[in-house]
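*Asks:* need coordinates for the following:
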Amino acid sequence: MAKKKTPTKTSTDDFSKYIRWFWMIFAGGVLAIVILFLFASWGFLGEMPDHTRLENPETNLATEIISSDSKTLGKFYFNDNRTPVAYEDLPQNLIDALIATEDVRYYSHSGIDARGTLRALTGRGGGASTISQQLAKQLFTDQVSKNKLERALQKVREWIIAIRLERQYTKEEIISQYFNIYDFGNNGDGIRSAARIYFGKEPSELDLKESAMLVGMLKNSSLYNPRRNPVGTKNRRDVVLAQMAKYEFINEEVRDSLIDTELDLRYTPESHREGLATYFREYLRAFMKDWINDENNRKPDGSKYDLYSDGLKIYTTIDYRMQQYAEDAVAQHMPRLQAEFDHQNTPQRNPTAPFLELKNAEIDKLLKNGMRRGERWRILKNQGKSDKEIEASFYKPIEMTVFKWIDGKVGEVDTIMKPIDSMRYYKSFLRPGMMSMDPQTGHVKVWVGGMDYKHFKYDMVKQGKRQVGSTFKPFVYATAIDQLQVSPCDSFPRTAITIEANKFGNPEPWTTKNSDGNYSGVQTLKDALASSTNTVTARLMNEIGPQPVVEMAKKLGVEQDILPVPAIALGTPDISVYEMVAAYSTFANKGVYNKPVLVTRIEDKNGTVLYQVVPESKDVLSEEVAYVTVNLMEGVTQAGSGQRLRHSWASKVPVYKEIITGYPYEFTNPIAGKTGTTQNQSDGWFMGMVPNLVTGVWVGAEDRAAHFGSITYGQGASMALPIWALYMKSCYADDTLNVSLEEFEKPEELSINVDCDVVDEGDLGADYKKEDEVNVDF
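*Replies:* This is a model prediction of the structure:
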């Protein structure tokens, strides 16, 4: 029997086997990829955002402080200075730059760019991440891992999230979210902060090359930081411009013209210690802390709002333009005033500089008391240092940065100095406080608590309370008009008057002196207030008594206790600029007191109103008494210490040229006001009013023992009035503000006569016979 022949394997069989293996591997690979994506979507490869998180991504949003003219004054934040911007507020050139550089097929894919991914996998160059994937990485995945396997798994998560984002949001919403989430460095969290910090603009105002620079930074904002690496950042910007030309968003001519230009940064840091209205913002922080801690102000879930991450919007009454004019006025006047103060307080001219009338032992005691109140003492005490060790540290030189006026601008210098010497150095600086308010609404328009918050943190608008000098006299006059119906035209003798002991509870006899030494003749009340004649004010006090004046001050908004003694007639009480402006506003507002308003409303990040101001007002004076008081104060700028607002003569007096900034002012509109100067010229005040704006200015040093030696420079008309004048000049030059030029409105029924003879303003030369008694005002 013959054997059967065994069939031999053919090449066809071998090929079929390979085909089967290929399809098995391919199917297994596809299945593995499907399982991998399923596992990723189920969260097995790491937490995945659910629908709620996709709809409301968790991002920290800074609280924004908004001015009355809709500009950002500043923000409250810890780490994330982020304020979202809608797609409609992004310029087209910024969007075009993004598409051209990061994802040219953005509008044709659904989250994953297959062509880009294939090109990246085959090593043919180009990035694989779409804008949606980059947003997914920013929002929902951890930092990029250095492990290749972990990075691959992370990429899978990004793909899935990107697809979900595309289903959840429109293309436009994804672009705006991407720009809003990205950290551009230097506290530039999101496109709005970046545009403001690098160019001082809102995103909608960015031009083409600015947009290209910011889009270029998306590759790596740490590497392409325009402050640290301007050359590299410029090169990267030019790459973006080239991409825009390549994909025909711009033409070659535009690209060529822009690559030859510099970055043209306008670096404007956004921090709590820099920018506009820093002192007001710090006051606002305390206001918001109280508001947040109030149990009536809670989130829907019952938790507290977070000032630094919940994206609140605080709408304030501060006018951005007016605030800038006020800070500019301070910066223009204070360096020149300070230069004269320093000139008079060299060690050769004043061995106890910057203090006057103090002995060395008294100065040492003052400085040692200052040590214990300072931040340095508190920090070292918390470190467990003994009092002796801490005090010794004040006498060891250390490196420090100190404040200095440089070319008429706020600046600072690095130096080596003993902390005790730095204390004396800072006590030598004159400081300003200034507030401006609309008397009809109570809206505070300007708040300048000092000249540099970084180095002088004590707010001289509301925290600081200083003797007010003659700016208190209108309270006495208003009380006398209210009770006695006296007229500005009524005359009183200038002779000295003594209020005997025990009258009005005064323990000793009180006799006033006139600063000019003149006690002869008589004066109308209008002239007496204009020239700050102390004896006439004392006579009014003798008629009405101090208690009604104290009650008047309280009704006008003065908060602290005032001892009801006759001496208050000359301005002995310590009162803040805040209170003085509110009080004077009552006169301008026809006798109605409006409590100052600083915040009109607060909204959450979705625009829901959480707080709406309820104005507080009360009737204090009749319209007639208020008008007559204003009429009296108009005399101060017509024939008194405020008359330099109307004339050019002061610019011709050599002693004033260096400190009276901006002469001649030559205001011609009605102005009511009052200067004030305290004992030894420690405090200089000016309160100025027009019908729709009341402004108060104070200037002085931290310690009353640091002051000018003569009234020439130390009076309110020299220290404070120029700031008011410079500020008002700028306000009047800005037609958009509509600051009043009109007269104060006269009541229809006025029984008190105000039509007195006006003092001749022509010949003022006699005022200079005694240089140190020019426009003396106590």
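*Asks:* switch to C-alpha atoms for all contacts and neighbour counts from now on
*Replies:* Noted.
*Asks:* just list the residues touching the spatially most central residue of the chain, thanks.
*Replies:* What sits nearest the mean C-alpha location of the chain, by CA atoms, centre = their mean, is A277, with 1.8 Å. Going by CA atoms under 8 Å, 6 or more residues apart in numbering, A277 touches 73, 323, 447-448.
*Asks:* report the buried residues of stretch 125-142.
*Replies:* Buried residues in stretch 125-142, counted by 16 or more other CA atoms under 10 Å: 128-141.
*Asks:* and stretch 744-756, by the same measure?
*Replies:* 744, 752, 754.
*Asks:* one more, for comparison:
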Amino acid sequence: MTSEKKKKSLLRKAIIALWAIFLGGLVAIFIFIYSISINFNGWYGELPSLKSLENPKSDLSSVMYFADNVEMGKYFRFNRSSITFDELSPNVVDALIATEDIRFTEHSGIDLRGLGRVFFKSVLMFDKSSGGGSTITQQLAKILFRTRSDLSNGSLNDVPGLGLVIAKMKEWIVAVKLEQSYTKKEIIAMYLNTFEFGSNAFGIKTAAKTFFNTTPDQLTKQQAAVLVGLCKNPNLFSPVYQPENAFHRKNTVLAQMHKYGYIDDAAFDSLKTKPIELDYDVQNQNDGLATYFRGTILWDLLAWSKENGYDLYEDGLKIYTTIDSRMQKYAEEAVEKHMAYQQKLFDEHWAGKNPWRDEKGNEIKNFLINEAKRTQYYRSLKKKYGNDEDEILKKLNEPKPMTVFSWDGEIDTVMSTMDSIRYFKKFLHTGFMAMDPHNGHIKAWVGGINYKYFKYDHVKQGRRQPGSTFKPLVYAAAIDNGYSPCYQIQDVPVTFEVVGDPPTWTPANSTGQYTGETMTIRQAMARSLNSGTAYVMRKIGPETVVNYAKRLGVESPLEAVPSLCLGTSDVSVYELVGAYSTFVNEGFYTKPFYIDRIEDKNGRVLQQFVPKTNEALSSETAYAMLYMLKGATEISGGTALGLDRELRVDNEIGAKTGTTQNYSDGWFMGVTKDLVAGAWVGGDDRSIHFRNISLGQGARMAMPIWELFMEKVYADEELGITKGEFKRPANLSIQLNCEEYNMQQMNLSDSVEQVNQFDVDGIQ
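*Replies:* Model (predicted):
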């Protein structure tokens, strides 16, 4: 055989061999991919099922809404909200395609041309800047199904290098299946809804809100370039923490958009020099309206989710509440304005002295160290140092940087743990709630002065002695048992036989004196005379009062003792507002509630909530109690005559103030035809309080919150809350027309001097 023939023969064999290797390689790759797709022998790990591919699950934040459809807040492990393709600005879509996958509309999940480019540049030319060649669909597969973590549980995945190849193959397989199941628009939307943009922003909707305080459909080219730039690496290109990197990355995205014709020369030249302008705000549970309410409702939602098989943090539930965003805003503004003023008075009142005092007015010894022992920090020190109290005390008094609350804004300072306890214990606190008495819908809820620093809710969680605000429940029991608001009593001592030493108890009026005057029980309640309530309590008995209080929705334990008539058993703002609402609702008690309905992520109603009601009083008794409550704003000596006169013009208002012993608690309950609201103000501990009635009474401590709130509510015509009269029953047999007779008998004047004389609450 000639050399020429040998060369041809060798060439032919080489070609055949190359083809065999090529075809064999193709067959091997096919078998390899197929074996991965079926997880042969458990070597590779499972692939997503067809069902999960058609319904890929991503954690969705559950969103809560006010009654007027304003978003209230979210519950999330990952702060994510979903949108459709039509809700995206074209700028975002253009930037994403130009930067991440320019042939996105041409391939079916795998860009073979892009892979060839990557292979040629990175493998043959060692060019690391060539990119990874992954399509948007492959990236979506990687994020949705965690192909490099959750699906990497096969026996071969731990082999160095091979595990990465297997993961890549899985991404190819899943990408192709995703392309078969979804349109290109759906894939774009899914990718942008799923991607983590940093700063706890999962998905383009949350990212647009977090970084620019806008919505995805309003994103400009500049903003879109910044957010798409984060798809490369959210940490490295964060506009908050790496602004220089973010600026350069933004320009890279803009250059890609310019390269592929999405922006013209003029736009590119203008935008590439423009700085990034952020409106940055990371959403958390300490910010926004109704923070205390969100903290309270959480436990109800967790219980509901567990009972009904949902995950509050992942399933994208939509919770519609009864709270009105406008009323909530007015309530929080009223609380802030009054409590800042009240705190100033309190600080001046104590003039730098410690306000925690015993019944004799002496400072309570070891108060601060006892409070410190209740902290988690003390328990950790105790675990570390055991019984070495000196070392523990040394650590408690060790200064350290911290941020503290003040009514003038947060303060960065240096304090020890003991100093911070001393500082925070001096703050006064509050709880305020307003509800529609006709349907039980709670419209506003303020559980304290600042949720970030004081998590304890004083609307439902907190219970304190209601003082004189409990008296209407006593009188309601009496009137429902045949007494009239015109029933006459004398302002004289009333003595009860009790168990103990001494064997009798005689409640005193707030002035410590009795006038001996004859008056109606309406006048006695308006002036909050303890003698009047004690007289009625002795007539009907404590057990009757407890029974009626329960019918009016008070679930807190009540002691059936004579002193209950002065509000000695703890109750909550939530309970009292519900009880007073019964009077407006014609005797029907409606339990205050705050969840209207819960929907799934697609808007399907899962549960519609309805109020729980029961007939607690006759409609006549209920109206008579409104007449009784109006006395505080109409009768000379009424404790609510200090209300703004403008509020009372052409308007029926029922009211009751309350002050407890030593002025530890100040209360106010206000009743109108459309709204019932109540406020409590006091110290974190009962030992923290004002020292005199002029500052420590409910008319001073709590009533201004209600007043400020109602002024704002009436000024907002869109709310539909108007002044007017209470609804009167058609047939009213209870005698109410007795005011003229009693006024003559009392010989009272309308002078300001006399009004001020009685402008105090009865104190137990």
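*Asks:* next, the TM-score between them, please.
*Replies:* Overlay of the two chains. TM-score (TM-score structural alignment, normalised by the length of structure 2): 0.85; 738 aligned residues with a CA RMSD of 3.8 Å.
*Asks:* out of the contacts of A277 of structure 1, which are buried?
*Replies:* Among the contacts of A277 of structure 1, those classed as buried by 16+ other CA under 10 Å are 73, 323, 447-448.
*Asks:* how about the residues you listed in JSON lines, adding secondary structure and distance to R431 of structure 1?
*Replies:* Below are those laid out as JSON lines (DSSP: H, G, I helix; E, B strand; the rest coil; distance: CA to CA, whole Å):
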{"residue": "L73", "secondary structure": "strand", "distance to R431 of structure 1": "22"}
{"residue": "Q323", "secondary structure": "helix", "distance to R431 of structure 1": "17"}
{"residue": "W447", "secondary structure": "strand", "distance to R431 of structure 1": "14"}
{"residue": "V448", "secondary structure": "strand", "distance to R431 of structure 1": "11"}
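*Asks:* F341 of structure 1: which of those residues is nearest?
*Replies:* V448 (21.4 Å; CA to CA).
*Asks:* now do the helices in the stretch 651-764 of structure 2.
*Replies:* 693-696, 698-701, 703-715, 739-746, 752-757 (DSSP state H, counting those that start in this stretch).
*Asks:* where in structure 1 does the second one fall?
*Replies:* Residues 716-719 of structure 1 are where helix 698-701 of structure 2 aligns, with TM-score structural alignment as the criterion.
*Asks:* what sits up against that stretch?
*Replies:* In contact with stretch 716-719 of structure 1 (CA under 8 Å, 6+ apart) are residues 337, 641-642, 659-660, 675-677, 683-686, 698-699, 712-713, 775, 777.
*Asks:* same deal with stretch 411-424 of structure 1?
*Replies:* So stretch 411-424 of structure 1 is in contact with 354, 367, 370-371, 393-406, going by CA under 8 Å, 6+ apart.
*Asks:* make a ChimeraX selection of whichever of the residues you listed turn out to be buried.
*Replies:* The ChimeraX selection below is limited to those of the contacts of stretch 411-424 of structure 1 classed as buried (16+ other CA under 10 Å):
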select :354,367,371,393,394,402,403,404,405
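*Asks:* restricted to helices, list the contacts of stretch 411-424 of structure 1.
*Replies:* 367, 370-371, 393 (DSSP state H).
*Asks:* any chance of the residues you listed in CSV, plus distance to A588 of structure 1?
*Replies:* Below are those laid out as CSV (distance: CA to CA, whole Å):
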residue, distance to A588 of structure 1
L367, 43
G370, 40
M371, 43
S393, 53
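*Asks:* closest to N350 of structure 1 out of those?
*Replies:* Of those, the one sitting nearest to N350 of structure 1 (CA to CA) turns out to be L367, at 17.7 Å.
*Asks:* mean per-residue distance, the strand or helix carrying R113 of structure 2 to structure 1?
*Replies:* Per DSSP states H and E, R113 of structure 2 falls inside helix 112-118. With mean CA distance after the TM-score superposition for structure 1, helix 112-118 of structure 2 departs from structure 1 by a mean of 3.6 Å once superposed.
*Asks:* who does the following helix or strand past that helix touch, helix- and strand-wise?
*Replies:* Heading C-terminal from helix 112-118 of structure 2, the first helix or strand you meet, by DSSP H and E, is helix 136-145. Packed against helix 136-145 of structure 2 by the contact rule (3 or more CA pairs under 8 Å, 6 or more residues apart in numbering; DSSP states H and E) you find helix 162-181, helix 184-194.
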